[in-house]
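J.: when you get a sec, could you give me coordinates for this:
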Amino acid sequence: MPELPEVETVVRELRPRILDIPLISAELLRPDLLKASPVGAESFADFFRGRRFISLERRGKFLIFTLDDGRRLLAHLGMTGAFAVACEGDSQPAHLCSVYHFTGGLRLDHVDARRLGRLALYPPGADIPVLRLLGAEPLDPGFGPDTLLALVRSRGGAARRVRAIHPLLLDQSLIAGVGNIYASEALFRAGIRPQRRASRVGPASLRRLAPAIQEVLREAIRASGTTFDDYRRVDGRPGEFALQLNVYGREGQPCRVCGTPVKRIVLGGRSAFYCPRCQK
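T.: Presented below is the predicted three-dimensional model:
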């Protein structure tokens, strides 16, 4: 699943390519991807016709496209979703779900092989409830060791504290955008085993973990994200951060720091990877 660095890469690469260019038309080929949308599939084409995207932002793993009249398109890439820039006349890609035609022969293709992503259309001024459910943005200037410590130790967070630290980091209501890859990598940098209960991760360890989360996310963004199977940049190239992974996907391979074989453990139905020597 595309995580924060992959979605941020898509946002940064799409902005100079599609903003302020008039839209001619748009098509929704897979209406089932329109979920919890105040505007229905029958109005999809009219929603975009003659308008322009004036901003594109990321919140957690969501993309928020804003049109010049204040309407918004919300997109989540799910497991296999992607946006790709093409030219009119280029062959249509497989698994095309929606497509946006611009003046000048530009085309924006939205593909999703497994169709586990979602789209939603919002009229001007409409609230987007799902965004209110998201937790802290780990790359915001205000996010730091004290923020993470407060989130994990907060009043009413007893259920959080008995969970293992790895699935806790995947809780989007706690920290928005961190997924399986970067949780494993951040925990490695902080020297924390993924299966440790959050209640047993001391303040000193949590204070190491906050900058570790930020560092690995920023480094992954600089490398344009991580590609294993489906994720691609908007021009079709893969992300390059897989070459820098310390533990994720490296079960049985030697730790890059100490040489101990990396282990894999399943927590909450998700694989987590760690070094049994470097992480305690």
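
J.: going forward, measure contacts between C-alpha atoms and count neighbours the same way
T.: Will do.

J.: shouldn't Ala94 be in contact with Arg114?
T.: No. The pair Ala94 / Arg114 is not scored as a contact, 11.4 Å apart, by CA atoms under 8 Å.

J.: ok, longest helix in the protein?
T.: As assigned by DSSP state H, the longest helix anywhere in the chain is helix 203-222.

J.: in that helix, which residues are buried?
T.: When burial is assessed from 16 or more other CA atoms under 10 Å, helix 203-222 yields the following buried residues: 203, 205-218, 220-221.

J.: same check on stretch 124-135?
T.: Under the neighbour-count rule (16+ other CA under 10 Å), stretch 124-135 has 128, 134-135 buried.

J.: secondary structure element holding Val7?
T.: Val7 belongs to helix 4-18 when assigned by DSSP states H and E.

J.: what helices or strands is that helix leaning on?
T.: strand 53-59, strand 62-67, strand 81-87, helix 203-222 (3 or more CA pairs under 8 Å, 6 or more residues apart in numbering; DSSP states H and E).

J.: tabulate these (JSON lines), appending distance to Ile192.
T.: Output for those, formatted as JSON lines (distance: least, CA to CA, whole Å):
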{"stretch": "strand 53-59", "distance to Ile192": "27"}
{"stretch": "strand 62-67", "distance to Ile192": "28"}
{"stretch": "strand 81-87", "distance to Ile192": "31"}
{"stretch": "helix 203-222", "distance to Ile192": "7"}
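
J.: which residue ranges form the helices in the stretch 51-200 of the chain?
T.: The residue ranges that make up the helices of the stretch 51-200 of the chain, judged by DSSP state H, counting those that start in this stretch, are 129-132, 145-153, 158-161, 165-169, 180-190.

J.: format those as a markdown table; extra columns: distance to Arg58.
T.: As requested, these are exported to a markdown table (distance: least, CA to CA, whole Å):
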| stretch | distance to Arg58 |
| --- | --- |
| helix 129-132 | 10 |
| helix 145-153 | 20 |
| helix 158-161 | 26 |
| helix 165-169 | 19 |
| helix 180-190 | 17 |
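
J.: please give me the structure for this one as well, since I'd like to look at both together:
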Amino acid sequence: MPELPEVETVVRALRKTAVGAAILAVKSDTHQLFESRKIFKSISSLLQGDSITSIGRRGKYILFYLSSGRVLVAHMKMTGHFLLESGIKNYELRKYIRAEINFTNGTKLLFSDVRKFGRFWIVPKEKLDEFFSQRKLAHDALSPLCTKEYFRSQIKRNRAVKTLLLDQTCVAGVGNIYADEALWLARINPNKKGNRLTRAEAGRLYEALQHILKEGIKAGGASTKDYRRPDGSRGYFQMQRAAYGRENEPCRRCQTKITRQVIAQRSAHFCLKCQAA
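T.: Next comes the predicted model:
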């Protein structure tokens, strides 16, 4: 699933091409993408004539602010990604297009999704906070609101710290890749309960998470599977990984083999020596 760095990469790319563009039509043959069949059937007429005034992000959600005062909220879920039509240079990328937004300037924004788990909502701007409150979404991991003290208070729960990092009601935007990488950098065992972390450990994890997420953004995200940037290119953070997906490979600090363990039905990759329990 695209995580905060992948979503932020998409947002920054789309700001350069889609902001200011007026919507001519929206096409989709996949009703599962939308909050209801009614919205699916009328999506083009609902958005036609609207212009995108700005694009933002909250956690893993992309926010297209519209001139009508509404917000088109998108979540790419497991395998979704946005593509500019000019970025599609091969059949595999074109194969799973589920929706397209046509703009009056002739450009097209496409949404590709192999598994059809992606979702779109139309939300009045004044109800956006309510929309996220209903989903109990925590502060975005890179938001100024996610201070070190806020993070410490959120992580202080009686569950494995790896599980807490993945919980969007704890901190928003983090997924498997960046959780593993942050825990490795902070030298914290993913099994350790959040409420057993010392104040120093929680602070160290906060700083590691901030660093890893920013490095992920610099790399354009991680293209381990389906994710592509809007121009069709791959991110390259996967080449910088120290823990995630490196089972049986040597730890970059101590050469101990990275181990993989399932914690609450999610995989965790870590070094048994550097991240001793």
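
J.: now the TM-score, please.
T.: Counting by TM-score structural alignment, normalised by the length of structure 2, the TM-score of this superposition works out to 0.92. Behind it: 272 aligned residues with a CA RMSD of 2.0 Å.

J.: need the counterpart of Lys257 of structure 2 in structure 1.
T.: Pairing criterion TM-score structural alignment: the partner of Lys257 of structure 2 within structure 1 is identified as Pro261.

J.: and that match, how many residues sit next to it?
T.: As a burial measure, Pro261 of structure 1 scores 18 neighbours (other CA atoms under 10 Å).

J.: ok, the residue nearest to it when sequence neighbours are not counted - contacts?
T.: Using CA to CA, 6 or more residues apart in numbering and skipping the chain neighbours, the partner closest in space to Pro261 of structure 1 is Pro254 (4.3 Å). If you count contacts by CA atoms under 8 Å, 6 or more residues apart in numbering, Pro254 of structure 1 has them with 260-262.

J.: how about stretch 220-229 of structure 1, aligned to which bit of structure 2?
T.: Stretch 220-229 of structure 1 corresponds to residues 216-225 of structure 2 when matched by TM-score structural alignment.

J.: first to last residue in that stretch, what's the distance?
T.: Distance between the two ends of stretch 216-225 of structure 2: 15 Å, counting by CA to CA, to the nearest Å.

J.: buried ones in that stretch?
T.: Applying a neighbour-count criterion of 16+ other CA under 10 Å, one finds 216-217, 219-224 buried in stretch 216-225 of structure 2.

J.: can you pick out the most distant pair from those residues?
T.: Checking the buried residues of stretch 216-225 of structure 2 against each other with CA to CA, the farthest-apart pair comes out as Ile217 and Thr224, at 14.8 Å.

J.: any idea which of the helices and strands packed on helix 4-18 of structure 1 gets closest to Arg17 of structure 1?
T.: Using CA to CA as the criterion, the shortest distance between Arg17 of structure 1 and the helices and strands packed on helix 4-18 of structure 1 is 8.0 Å, found for strand 81-87.

J.: give me the contact list for that closest one.
T.: Counting by CA under 8 Å, 6+ apart, strand 81-87 of structure 1 makes contact with 10, 14, 17, 105-117, 230-236, all of which sit outside it.

J.: out of those, which are buried?
T.: Once neighbours are counted (16+ other CA under 10 Å), the buried part of those comes down to 10, 14, 106-113, 115, 117, 231-234.

J.: in structure 2, what sits opposite Ala198 of structure 1 in the alignment?
T.: Counting by TM-score structural alignment, which is the criterion used here, Ala198 of structure 1 corresponds to Gly194 in structure 2.

J.: doesn't Asn158 make contact with its match?
T.: Yes. Taking CA under 8 Å as the definition, Gly194 of structure 2 is a contact partner of Asn158 at 6.0 Å.

J.: Ala158 of structure 1 corresponds to which position in structure 2?
T.: In the superposition onto structure 2, Ala158 of structure 1 corresponds to no residue when matched by TM-score structural alignment.

J.: quickly note the distance from Ala158 of structure 1 to Gly202 of structure 1.
T.: The separation that Ala158 of structure 1 has from Gly202 of structure 1, given CA to CA, amounts to 15 Å.

J.: for Gln195 of structure 1, same thing?
T.: Gln195 of structure 1 is 14 Å from Gly202 of structure 1, where distance means CA to CA.

J.: okay, these two: which has more neighbours?
T.: Counting neighbours by other CA under 10 Å for Gln195 of structure 1 and for Gly202 shows that Gln195 has the greater number, 18 against 10.

J.: pull the number of nearby residues for the spatially closest residue to the more buried one that is not a sequence neighbour.
T.: Nearest-residue entry for Gln195 of structure 1: Ala164, 5.0 Å, with adjacent residues in sequence omitted and distances by CA to CA, 6+ apart. The burial metric for Ala164 of structure 1, expressed as a neighbour count using other CA under 10 Å, is 20.

J.: quick one on the thing from earlier: for Ser98 of structure 1, find the nearest of the helices and strands packed on helix 4-18 of structure 1.
T.: Between Ser98 of structure 1 and those, the shortest gap by CA to CA is with strand 81-87, which sits at 9.5 Å.

J.: residue contacts, the nearest residue to Met1 of structure 2 once chain neighbours are set aside?
T.: Sequence neighbours aside, Met78 is the residue nearest to Met1 of structure 2 in space, at 4.1 Å (criterion: CA to CA, 6+ apart). With contact taken as CA under 8 Å, 6+ apart, Met78 of structure 2 is in contact with 1-2, 115, 117-118.
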